[in-house]
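Peer 1: task: produce atomic coordinates for the following.
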Amino acid sequence: MLRDIISNDFFTIMLVVGMALIATAKLTSPKRFNDFISVLGNSKYLKIYSREQKFFDKFDALLFANLIISVSLFCYISFKFFTNTNTISPDTMFKISFGISVFILIKVFIERLIGSLFEIDAIIDQYLFQKISYKNYLGLVLIPINALLLFSFRPTLTFFYVTVILLFIVILIGLVTSFKAHQSLIKHNFFYFILYLCALEIAPCIILYKVIISK
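Peer 2: Take a look at the predicted model:
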């Protein structure tokens, strides 16, 4: 019986699709894209476009689609490296992508629901916009990393550690920026802030980790 192996052609297609999504976002909103590129060192993007956000934003949707593709590829490459296996069928990639999408979207839905229940929709919408922006930025960072891991050299444990630290720094910058923007509100509601961190930031990650290692 033949093993199901995902060839580099499949990876190449996914990388090209991801880059096409980014190119489309840049072509449709060139000024916004240029502002987005500098989001790590400049809060201009967050201040301007958080006021213009819509329930469905085509620019964010394109970058989010690339995020799902990029994260899925990195997860597969990581799994392949740490388990030393090539026996993952192509539909597994789609399952990974679907699982990541559902995980993020359900989390966003719950946070929006909480915002509606406590009548703080404006604050939650701004906070979610900031988080999604930094997550979408991860999608950009992962494209060259995935390309290197797939086509340039054999991945090493050190490279994975450096990559994870880099991604963590991007996420941390996003969290610090968001918390700094709402620091006065956090100070007056510190208990609820800690409760939020435990329930909606830390707990989902722990649950996801438990699900992954149990497979």
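
Peer 1: all contacts plus neighbour counts: C-alpha atoms, from now on.
Peer 2: Noted.

Peer 1: how about the helices in the protein?
Peer 2: 8-28, 30-37, 44-49, 58-83, 90-117, 121-147, 157-181, 183-188, 190-196, 203-214 (DSSP state H).

Peer 1: export those helices as a markdown table, with columns for mean neighbour count.
Peer 2: Converted to a markdown table, the helices of the chain look like this (neighbours: other Cα atoms under 10 Å):
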| stretch | mean neighbour count |
| --- | --- |
| helix 8-28 | 16 |
| helix 30-37 | 15 |
| helix 44-49 | 15 |
| helix 58-83 | 19 |
| helix 90-117 | 14 |
| helix 121-147 | 19 |
| helix 157-181 | 14 |
| helix 183-188 | 12 |
| helix 190-196 | 12 |
| helix 203-214 | 11 |
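
Peer 1: centroid residue for this protein?
Peer 2: Compute the mean C-alpha point of the chain, and by Cα atoms, centre = their mean the closest residue is Lys135, 3.6 Å away.

Peer 1: right, and that one touches Ile171 too?
Peer 2: Yes. If you go by Cα atoms under 8 Å, Lys135 and Ile171 touch, sitting 7.1 Å apart.

Peer 1: please report how far Met93 lies from Asn136.
Peer 2: Look at Met93 and Asn136: by Cα to Cα, to the nearest Å, they are 19 Å apart.

Peer 1: I meant to write Leu166 there.
Peer 2: Separation of Leu166 from Asn136 (Cα to Cα): 15 Å.

Peer 1: repeat that for Asn189.
Peer 2: As judged by Cα to Cα, Asn189 and Asn136 stand 29 Å apart.

Peer 1: for comparison, sequence B:
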Amino acid sequence: MEAISRNLNSIDAITLLLVLSLIMITIVRFFYRTRFANYMILPINNKYVTIYSKKGRMRSWFHFGNLLFQLLNFSVFAHLVAKAFTEKDEFQFLEVYLLFGFGLGLYLFSKMVLQLCAGFIFDIQGKILELMFNKQSYFNYSAFVACIANIFLAYIFPDSKSIIYLALALIILINISCIYSLINVNQNIIQNRFMYFILYLCALEIAPLVIFASYLKG
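Peer 2: Just a heads-up that it's a prediction; the model follows:
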């Protein structure tokens, strides 16, 4: 009997990663039912961050599971976006997936280190940890949008730019709601230290994003 080799194509790889991410989020939901229920209404009710920003913050398996879910789905989404906007017939899945996954992980890690350093220097570690938890929770949540978009782009409407634009708009909207919530809660601190707030935005929000975009472009 002659052996037949079968190469794993991009759809097979995407299916495997999507199933893996869905299994992961199902396990998280199974072990953290109440927390997951609060998490699912995060964009319309910040009860989740109010309760859990003081309880272990980012050192929980729940947060870690959502972080992995985010990395898996955003990396797949990046590949599907790149595939939709390129004229190549065969777009290398592994190349884009690993590039974006590594870049996103490096970006998040760099931001975390910079924010922790800033918290240590200005002796506001507690506030910085709370801020990091809030922003990361919203960013992780927006991965649900990416996951749904991945399913549509991979199996129902391949290369649909409308789906991509809609998903990007929802992802941006979710994260803008996080910024609005943070500014609303901390408006007294921001007003009293407005220059520090501007420096924070430039050094810890905008600068890492520019470096990340330059890395991907390169």
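
Peer 1: in the first structure, which residues correspond to stretch 151-168 of the second structure?
Peer 2: Aligned by TM-score structural alignment, stretch 151-168 of the second structure falls on residues 147-164 of the first structure.

Peer 1: ends of the matching stretch, what's the gap?
Peer 2: End-to-end span of stretch 147-164 of the first structure (Cα to Cα): 16 Å.

Peer 1: how far does it sit from its chain's centre?
Peer 2: How far stretch 147-164 of the first structure lies from its chain's middle: 19 Å, per Cα atoms, centre = their mean, to the nearest Å.

Peer 1: show me the contacts for the residue mapped onto Met112 of the second structure from the first structure.
Peer 2: Counting by TM-score structural alignment, Met112 of the second structure lines up with Val108 in the first structure. By Cα atoms under 8 Å, 6 or more residues apart in numbering, Val108 of the first structure lies in contact with Leu128.

Peer 1: how much space separates Val108 of the first structure from Gln130 of the first structure?
Peer 2: Taking Cα to Cα, one finds Val108 of the first structure at 12 Å from Gln130 of the first structure.

Peer 1: Phe56 of the first structure now?
Peer 2: 15 Å.

Peer 1: now swap in Asp4 of the first structure and tell me
Peer 2: Asp4 of the first structure is 40 Å from Gln130 of the first structure, by Cα to Cα.

Peer 1: now do Ala65 of the first structure
Peer 2: With Cα to Cα as the criterion, Ala65 of the first structure and Gln130 of the first structure are 17 Å apart.

Peer 1: how about Leu21 of the first structure?
Peer 2: 20 Å.

Peer 1: same question for Leu40 of the first structure.
Peer 2: 11 Å.

Peer 1: overlap in contacts of the two?
Peer 2: Gly174.

Peer 1: find the nearest non-adjacent residue to Val96 of the second structure, please.
Peer 2: His79 (5.6 Å; Cα to Cα, 6 or more residues apart in numbering).

Peer 1: trace that neighbour over to the first structure, please.
Peer 2: Under the alignment (TM-score structural alignment), His79 of the second structure pairs with Tyr76 in the first structure.

Peer 1: shouldn't that match be in contact with Lys95?
Peer 2: No. The criterion here is Cα under 8 Å, and Tyr76 of the first structure misses it with Lys95 at 11.0 Å.

Peer 1: please pull up the equivalent of Leu40 of the first structure in the second structure.
Peer 2: Under the alignment (TM-score structural alignment), Leu40 of the first structure maps onto Pro43 of the second structure.

Peer 1: could you give the number of residues near that match?
Peer 2: The tally of other residues near Pro43 of the second structure (other Cα atoms under 10 Å) stands at 19.

Peer 1: residues contacting it?
Peer 2: 138, 174, 177-178.

Peer 1: same thing with Leu140 of the first structure?
Peer 2: Applying Cα under 8 Å, 6+ apart, we find Leu140 of the first structure in contact with 66-67.

Peer 1: check the gap between it and Ile213 of the first structure for me.
Peer 2: Distance from Leu140 of the first structure to Ile213 of the first structure, by Cα to Cα: 27 Å.

Peer 1: please apply the same query to Ile22 of the first structure.
Peer 2: The value you get for Ile22 of the first structure to Ile213 of the first structure, if Cα to Cα is used, is 32 Å.

Peer 1: what's the match for Tyr134 of the first structure in the second structure?
Peer 2: Using TM-score structural alignment, Tyr134 of the first structure sits opposite Tyr138 in the second structure.

Peer 1: do Ile22 of the first structure as well
Peer 2: Under TM-score structural alignment, Ile22 of the first structure pairs with Ile25 in the second structure.

Peer 1: number of residues surrounding Ser38 of the first structure?
Peer 2: The local packing of Ser38 of the first structure (other Cα under 10 Å) involves 13 other residues.

Peer 1: spatially nearest residue to it (excluding sequence neighbours)?
Peer 2: In space, Ser38 of the first structure is closest to Tyr45, 7.9 Å off (Cα to Cα, 6+ apart).

Peer 1: need the contacts of Pro43 of the second structure in a markdown table (columns: distance to Leu129 of the second structure).
Peer 2: Converted to a markdown table, the contacts of Pro43 of the second structure look like this (distance: Cα to Cα, whole Å):
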| residue | distance to Leu129 of the second structure |
| --- | --- |
| Tyr138 | 14 |
| Ile174 | 20 |
| Ser177 | 19 |
| Cys178 | 15 |
